[in-house]
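S.K.: Build the 3D model from these lines:
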Amino acid sequence: MTLTGEPSAGPRPPASGTVRAVPLRGRRRSPLSALLLASDGLCVLVVLLADLAVGGAHPGLAVFAVSLLTVHASTGLYRHRFEPSVLDDTPLLLAAALAAVGATSVLDALLNLGPVDGPLLRLVATTTALAVTARLTAHALVRWARRSGRVGHRTLVVGCGGLGAQLTAVLRRREHGLLPVGFVDDTPRLPVTARPLPVLGRIADLPRLVREHDAAVVVIGYSNVPEPVVVDVLRACHGLDVEIFAVPRFWQVTSTSRTMQLLRGVPLVRLRRPAFRAPSWRLKRVVDVAASAAGLLLLSPLLALCALAVRLQGGPGVLFRQERVGLAGRRFELLKFRSLHASAQESATRWSVADDGVPRLGRWMRRLSLDELPQLWNVLRGDMSLVGPRPERPYFVERFGAEHDEYLWRHRVPCGITGWAQVNGLRGDTSIADRARYDNHYVENWSLWLDVKILLRTVVQVVAAAGR
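M.R.: The predicted structure follows:
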């Protein structure tokens, strides 16, 4: 399969030898998000300057200000919304203020940065009141800009049927900052005379259509195309800077929540952005470099002992090197301690080696995952990450990609020493379909905390294996 951003029209991507990632365009900034962030920053600055002018800044105010903006960002108060409302924001603004006060109190107890007292609480109340007022103004400006046509994100609507026509009619009112440019569907259900917009192409063409029409938003309605095809197409858009929203099934009886957007009563679920577009994604590489470097340094005595044991038992050739497939189909040389005799090492086309033929030292090293420790060098070099889908040999990538619909989509993030599939028991001769499902769940739900959870579970499993 080639992840070129244009999968086949069938229920699975085409199989071929390589995987290529779609280049990411420059990230668009939402005017509403930028305006809300600027208004909050201005409110905080006004309170800081006013407090300084009156009689010296309160020592805890700066800490509160930073905490407040951090909580606002983490709770989604700066996300783009189609129907912004101060009444919807006010409970979150109040909760954010309380959380920021709590963070200020904790930091004061730890670092003596300034107490949470009466004067600070008055400043907190002032800041919150200003933030609510500023949002009223910001929302009014955004609504004016949308209605006047000064703000309009080009939008593709997937599904040319009754729901698609309803969504298009709503969007053409210019109340939501979206400018519909056409439908995308394989078998349009609306007759030509009843279509408010042209059908631009098939669903399999969506990545190309996003680029050609410079679309910033895609709204997924209902179509007759099988769901697996749509899923593959959406995954192929992972390198494009486009926001994707989907109308949930049974939306007429679906309870809405803050995670949903509304288009005049029609709920939309925002599909999660690709992991590499998250602000915290850059920290993943920082953690990888720091942890692998520290691991190589601190574990150097253990690495030396393992190397010596392998050398004494099996002779020359302490390290086993093998070509594997990593991020976007890039091949690299994976390092392991040799756990088999040199003449019996696993080949590029042999799936697994039974433990019955593994020497006692090799079985012991495999049980404790000591044979994987040289991969810390792969992590430091950038071939791998600490956490990610396990890399496989090119022959099996070809084979499994042809046999399992979801297998090749796991190459959207760097491969890892340990992964979500491994900590859920999918190691060795286990289901490839299950592995692909778990790995893609990791790709589409990545967070730094998920990495931490996987690492902790890996340590627990290694310790448990040592006791057996």
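
S.K.: alpha carbons only for contacts and neighbour counts from here, please
M.R.: Will do.

S.K.: and the residue in the chain sticking out farthest from the centre, how far is that from Leu48?
M.R.: Largest separation from the mean C-alpha position in the chain: Gly55, at 46.1 Å (Cα atoms, centre = their mean). In this view, Gly55 and Leu48 are 11 Å apart by Cα to Cα, to the nearest Å.

S.K.: cool, Trp409 as well?
M.R.: From Trp409 to Leu48 the distance is 49 Å (Cα to Cα).

S.K.: neighbour-wise, which of the two wins?
M.R.: For Trp409 versus Leu48, the count of surrounding residues by other Cα atoms under 10 Å is larger for Trp409: 23 against 19.

S.K.: Gly329 reaches Arg410, doesn't it?
M.R.: No. Gly329 is beyond contact range of Arg410, at 10.1 Å (criterion: Cα atoms under 8 Å).

S.K.: ok, those two, which is more surrounded?
M.R.: Per other Cα under 10 Å, whichever of Gly329 and Arg410 has more neighbours is Arg410, with 26 against 22.

S.K.: For that one, give me its contacts.
M.R.: Going by Cα atoms under 8 Å, 6 or more residues apart in numbering, Arg410 touches Pro389, Ala436, Asp439, Asn440, Val443.

S.K.: farthest-separated two in those?
M.R.: Greatest spatial distance among these (Cα to Cα): Ala436 and Val443, at 10.4 Å.

S.K.: which element is the closest residue to Arg367 other than its chain neighbours on?
M.R.: In space, Arg367 comes closest to Ala465 once its chain neighbours are excluded; the distance is 6.2 Å by Cα to Cα, 6 or more residues apart in numbering. Here Ala465, judged by DSSP states H and E, is contained in helix 448-466.

S.K.: Also this sequence, please, to line up against the first:
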Amino acid sequence: MKQINLFIKRLFDFLGSLMGIGILSPILLIISITIKFSSKGPVFFKQKRLGKDGKVFNVFKFRTMVTNAENIGNGLTVKNELDNRITGIGRFLRKLSLDELPQLFNVLLGNMSLVGPRPPVTYFPYDGYQNYPEWAKKRFLMKPGITGMAQVTVRNSVPWNDRIKVDNKYIDSFSLVLDFKILLLTIKKIFSTDNIYMDV
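M.R.: Predicted structure coming up:
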């Protein structure tokens, strides 16, 4: 039964991301042009993340910070919207989570899902998949998602280990109905700025 649900989930991911890219293409184009002409640097931000079974892949986002921001100031941590590494358009994109839209291409390619645990960077909170404790590796049993249970509940208000526990709960409770509920809650969360910072 679970395998059938996973097959339907992948089919929904493929069709949903394809449809989303098509419908949102004018918005994607406008954002791209605005980023290009408002600050120096590439339109897209590419970063290596850990995916299903700990495999490394490149995640795509719209660039919301100055180039090389990871090596400036607080590094991966973005405490609030006053962080001077965030660009003008970047502040707006982050507030509405529009910087995440390019991840629809990750979903289309098959290395992400619409719903699942968020993919961590390769070196934090643990340095490499092999250094995660066994209990935490459960979160890698499914493809990472653009949104997930942690994003619609605790978001970035708790330490990573607590977020991992929420991810594990999602793995244990997975169902297509749960995915649908998370997608609906995500739409609601887009208009809330609670706990969007202190992310790493």
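
S.K.: Any idea what the TM-score is?
M.R.: With the length set by TM-score structural alignment, normalised by the length of the second structure, the two chains reach a TM-score of 0.86; 188 aligned residues with a Cα RMSD of 2.2 Å.

S.K.: on that earlier part again, and in the second structure, which of the contacts of Arg410 of the first structure remain?
M.R.: Contacts conserved in the second structure for these, using both residues aligned by TM-score structural alignment, their matches' Cα atoms under 8 Å: Pro389, Ala436, Asp439, Asn440, Val443.

S.K.: where does the second one land in three-state SS?
M.R.: Okay, so that is Ala436 of the first structure. Secondary structure, DSSP: H, G, I helix; E, B strand; the rest coil: Ala436 of the first structure is helix.

S.K.: which residue lines up with it in the second structure?
M.R.: By TM-score structural alignment, Ala436 of the first structure lines up with Ile164 in the second structure.

S.K.: Pretty sure its match sits against Trp135.
M.R.: No. Using Cα under 8 Å, Ile164 of the second structure makes no contact with Trp135, being 9.2 Å away.

S.K.: Which one's more surrounded, those two?
M.R.: Using other Cα under 10 Å as the criterion, Ile164 of the second structure and Trp135 rank with Ile164 on top: 20 against 10.

S.K.: Spit out the contact partners of the more buried one.
M.R.: By Cα under 8 Å, 6+ apart, the residues touching Ile164 of the second structure are Ala136, Arg139.

S.K.: Do you have the helices of the stretch 51-200 of the first structure handy? List them.
M.R.: All helices of the stretch 51-200 of the first structure, identified by DSSP state H, counting those that start in this stretch, fall at 61-74, 86-111, 118-147, 162-171.

S.K.: Same question for the second structure.
M.R.: Here the second structure has its helices, by DSSP state H, at 2-38, 88-95, 103-109, 149-152, 160-173, 176-190.

S.K.: Can I get the ones you listed in CSV including distance to Val59 of the second structure?
M.R.: As requested, those are arranged in CSV below (distance: least, Cα to Cα, whole Å):
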stretch, distance to Val59 of the second structure
helix 2-38, 15
helix 88-95, 16
helix 103-109, 7
helix 149-152, 17
helix 160-173, 19
helix 176-190, 19
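
S.K.: Just name the most buried of the ones you listed.
M.R.: Highest mean neighbour count of the helices of the second structure: helix 149-152, a mean of 24 (counted as mean count of other Cα atoms under 10 Å).

S.K.: That one - contacts with which helices or strands?
M.R.: Packing partners of helix 149-152 of the second structure (3 or more Cα pairs under 8 Å, 6 or more residues apart in numbering; DSSP states H and E): helix 160-173, helix 176-190.

S.K.: rewinding a little: out of the helices of the stretch 51-200 of the first structure, which comes closest to Arg381 of the first structure?
M.R.: For Arg381 of the first structure, the closest of the helices of the stretch 51-200 of the first structure is helix 61-74, at 31.7 Å, according to Cα to Cα.

S.K.: If you compare the directions of the helix holding Ala465 of the first structure and helix 360-367, what angle comes out?
M.R.: 150 degrees (axes from the mean of the first three to the mean of the last three Cα atoms, to 10 degrees).

S.K.: So what touches helix 448-466 of the first structure?
M.R.: With Cα under 8 Å, 6+ apart as the test, helix 448-466 of the first structure has contacts from Ser280, Trp281, Lys284, Arg367, Leu368, Ser369, Val387, Thr418, Gly419, Trp420, Val423.

S.K.: coming back round to it: can you say which of the helices of the stretch 51-200 of the first structure is nearest to Arg350 of the first structure?
M.R.: helix 61-74 (47.0 Å).

S.K.: From the centroid of the second structure, which residue is nearest?
M.R.: Centre-nearest of the second structure using Cα atoms, centre = their mean is Ile146, 4.2 Å out.

S.K.: Skipping adjacent residues, who's closest to that residue in space?
M.R.: Leu114 (5.2 Å).

S.K.: That neighbour maps to what in the first structure?
M.R.: For Leu114 of the second structure, the residue aligned by TM-score structural alignment is Leu386.

S.K.: returning to that earlier point: which residues are in contact with the residue farthest from the centre of the first structure?
M.R.: Residues counted as contacts of Gly55 of the first structure (Cα under 8 Å, 6+ apart): none.

S.K.: That one -> the second structure?
M.R.: Counting by TM-score structural alignment, Gly55 of the first structure has no partner.

S.K.: do the same with Arg360 of the first structure
M.R.: The alignment partner of Arg360 of the first structure in the second structure, by TM-score structural alignment, is Gly88.
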